[in-house]
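**Student:** curious how this folds, go ahead:
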Amino acid sequence: MIHSTKPIDDATPLDDISGLKLPHNRMYTLKEIYEAEANNIALATLKYLSAPPSKKEAPFTYEWLQQLHQEMFGDVWEWAGEFRQVELSIGIKAYMVPTTLKELADDIAYWDKNRTFDIYETATRIHHRAVQIHPFQNGNGRWSRMLANIYLRQNGSMPVRWQEELLSKENLKQDEYIRALKKADSGDYQSLIEMHKHTY
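**Tutor:** Coordinates of the predicted model:
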């Protein structure tokens, strides 16, 4: 059973910086850490979104779902790509992460094979389920949105122009995004699907 994304703040607070791979000769501000993460994510963006990735490059298997997080955050965090061992305020119980992520990978393969949904709904369901599971210590929201964009790009659409400060107080789309995720918790995906249609 996947728990609700309520309360959804999307980003786990960075109150634990153990595992930080940046040079240890000084202290870092949160802004500097986020900038380092953004630079790392830019490399994954170039790899997967500059051109449509093949099924071999982005197979959406259980192993690749884990690998993508490592590619996005591995230059900054030692725990990138490793499943969390702690409970968060959002997401399923930590012990359930491997099994539930494998179920998501199996569902994606089934949806693809049977054309269960159109590409926008499939991307939406991947995104939503990934947020619900919250497999990693941090970076889950950005990883979930990247998954959706890679799926869209692979299937003939352009990626969504997600603003990575999506959940900052200054972003007017914050409330819209959170409401869409909460509706999806109840099985109403339409608002979130519409957000996935706002591509480049």
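**Student:** alpha carbons only for contacts and neighbour counts from here, please
**Tutor:** Fine.
**Student:** helix or strand: which one has K183?
**Tutor:** Here K183, judged by DSSP states H and E, is contained in helix 174-185.
**Student:** can you name the next helix or strand after that helix?
**Tutor:** Downstream of helix 174-185, the next assigned helix or strand under DSSP H and E is helix 190-196.
**Student:** show me what that next one is packed up against.
**Tutor:** helix 119-133, helix 174-185 (3 or more CA pairs under 8 Å, 6 or more residues apart in numbering; DSSP states H and E).
**Student:** list the contacts for W143?
**Tutor:** Counting by CA atoms under 8 Å, 6 or more residues apart in numbering, W143 touches 68-69, 72.
**Student:** wait, I meant P159
**Tutor:** Applying CA under 8 Å, 6+ apart, we find P159 in contact with 49, 148-150, 152-153, 199-200.
**Student:** try 10 Å this time
**Tutor:** By CA atoms under 10 Å, 6 or more residues apart in numbering, the contact set of P159 is 49-50, 52, 145-146, 148-153, 196-200.
**Student:** following up with a second sequence; could you model it the same way so I can compare the two?
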Amino acid sequence: MAKYSSSPDSYVYPGTDVLINKEGIKDAATLCIAESNSYLFASAALKAHPVKGNFDFNHLQQIHQRLFGDLYEWAGQARTVDISKGTSRFANHQYIEQSARQLLRQLQDENYLRDQQADTISERAAHYLGELNAIHPFRDGNGRATRHFIGQLVKEAGYAIQWENISQQQMTDAAILSFHGDVSELASLIKDNLKALTVRK
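**Tutor:** Reported below is the predicted structural model:
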């Protein structure tokens, strides 16, 4: 489903806000169901067989492609239109790749959050999640793809984020705050739902 304001928008069927899709579905409700079903299957497959990458932009693109590629031709590709949601206007499409690559390059300097305690991991994971939300690199599916990305990052650091315990409204409220520079609520949500996978010294 097209949930954002964008004009002009080559991603939707003319005269509608329905995203052009491989199934040719032009009814919004039907596409919503099809996308949900496709995502559930792809998400489970991705968890079972994660993307092998370096937590760079290409890694995030592969995750997005795996999650949404069965339904959308543009899955995994940086959007080519500018979009906004409510009062939040996301990064200009011309600077998406540059901004995302520059941001995620910092992860290497932080050793991908490994050997860190829960507080630090929560704070830094929230930082990257918030920044990726502000960039919003894809036409749709950004939140789901970035949660998989951050979840895999944190898992390789020895923790699991229990996203299922966080409501959509909680995520939305925290994302809005992070968009305006305050990631404290996002960090708190992550910390409250962070589970150690191994005994840490």
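**Student:** what's the TM-score here?
**Tutor:** Once superposed, chain against chain, the TM-score is 0.74 (TM-score structural alignment, normalised by the length of structure 1); 174 aligned residues with a CA RMSD of 3.0 Å.
**Student:** tell me the one of the contacts of P159 of structure 1 nearest L88 of structure 1?
**Tutor:** R145 (19.2 Å; CA to CA).
**Student:** and G158 of structure 2? What does it align with in structure 1?
**Tutor:** Aligned counterpart of G158 of structure 2 in structure 1: G156 (TM-score structural alignment).
**Student:** so that match versus N114 of structure 1, what's the distance?
**Tutor:** From G156 of structure 1 over to N114 of structure 1 the distance is 17 Å, taken as CA to CA, to the nearest Å.
**Student:** what is the burial count for Q108 of structure 2?
**Tutor:** Residues near Q108 of structure 2, counting by other CA atoms under 10 Å, number 12.
**Student:** repeat that for Q170 of structure 2.
**Tutor:** By the criterion of other CA under 10 Å, Q170 of structure 2 has 12 neighbours.
**Student:** just N58 of structure 2 next, same as before
**Tutor:** Other residues lying near N58 of structure 2 total 16 when counted by other CA under 10 Å.
**Student:** can you tell me what it aligns to in structure 1?
**Tutor:** Taking TM-score structural alignment for the superposition, N58 of structure 2 sits opposite E63 in structure 1.
**Student:** which elements pack onto the helix or strand harbouring that match?
**Tutor:** With secondary structure defined by DSSP H and E, E63 of structure 1 is part of helix 62-73. Counting contacts by 3 or more CA pairs under 10 Å, 6 or more residues apart in numbering; DSSP states H and E, helix 62-73 of structure 1 is packed against helix 30-49, helix 97-114, helix 140-154.
**Student:** ok, 6 Å please
**Tutor:** Applying 3 or more CA pairs under 6 Å, 6 or more residues apart in numbering; DSSP states H and E, we find helix 62-73 of structure 1 packed against helix 30-49.
**Student:** what's the closest non-adjacent residue to the spatially most central residue of structure 2?
**Tutor:** Nearest to the geometric centre of structure 2 sits T146, at 2.2 Å (CA atoms, centre = their mean). Counting by CA to CA, 6 or more residues apart in numbering, T146 of structure 2 lies nearest to L129, which is 6.7 Å off, once chain neighbours are set aside.
**Student:** the one you found: neighbouring residues, count only.
**Tutor:** 22.
**Student:** kindly report the same for Y120 of structure 1.
**Tutor:** Here the number of neighbours of Y120 of structure 1 (other CA under 10 Å) works out to 21.
**Student:** show me what it aligns to in structure 2.
**Tutor:** If you follow Y120 of structure 1 across to structure 2 using TM-score structural alignment, you land on S122.
**Student:** just E194 of structure 1 next, same as before
**Tutor:** Under the alignment (TM-score structural alignment), E194 of structure 1 pairs with S188 of structure 2.
**Student:** residue contacts, the residue nearest to that match when sequence neighbours are not counted?
**Tutor:** Among residues not flanking S188 of structure 2 along the chain, S122 sits closest, at 7.3 Å (CA to CA, 6+ apart). Shown in contact with S122 of structure 2 (CA atoms under 6 Å, 6 or more residues apart in numbering): 187, 190-191.
**Student:** got these as TSV, with neighbour count and distance to A44 of structure 2 columns?
**Tutor:** Shown next, in TSV, are the contacts of S122 of structure 2 (neighbours: other CA atoms under 10 Å; distance: CA to CA, whole Å):
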residue	neighbour count	distance to A44 of structure 2
A187	24	25
I190	24	21
K191	20	23
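**Student:** now render the residues you listed as TSV, adding distance to E164 of structure 2.
**Tutor:** Formatted as TSV, these follow (distance: CA to CA, whole Å):
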residue	distance to E164 of structure 2
A187	16
I190	11
K191	14
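**Student:** and of those residues, the nearest to A118 of structure 2?
**Tutor:** Closest approach between the contacts of S122 of structure 2 and A118 of structure 2, by CA to CA: K191, at 6.9 Å.
**Student:** to which residue of structure 1 is G69 of structure 2 aligned?
**Tutor:** In structure 1, the residue paired with G69 of structure 2 according to TM-score structural alignment is G74.
**Student:** how much space separates its match from N149 of structure 1?
**Tutor:** Going from G74 of structure 1 to N149 of structure 1 by CA to CA gives 20 Å.
**Student:** who has more neighbours out of the two?
**Tutor:** Using other CA under 10 Å as the criterion, G74 of structure 1 and N149 rank with N149 on top: 27 against 19.
**Student:** and the more buried one, how far is that from L167 of structure 1?
**Tutor:** From N149 of structure 1 to L167 of structure 1 the distance is 18 Å (CA to CA).
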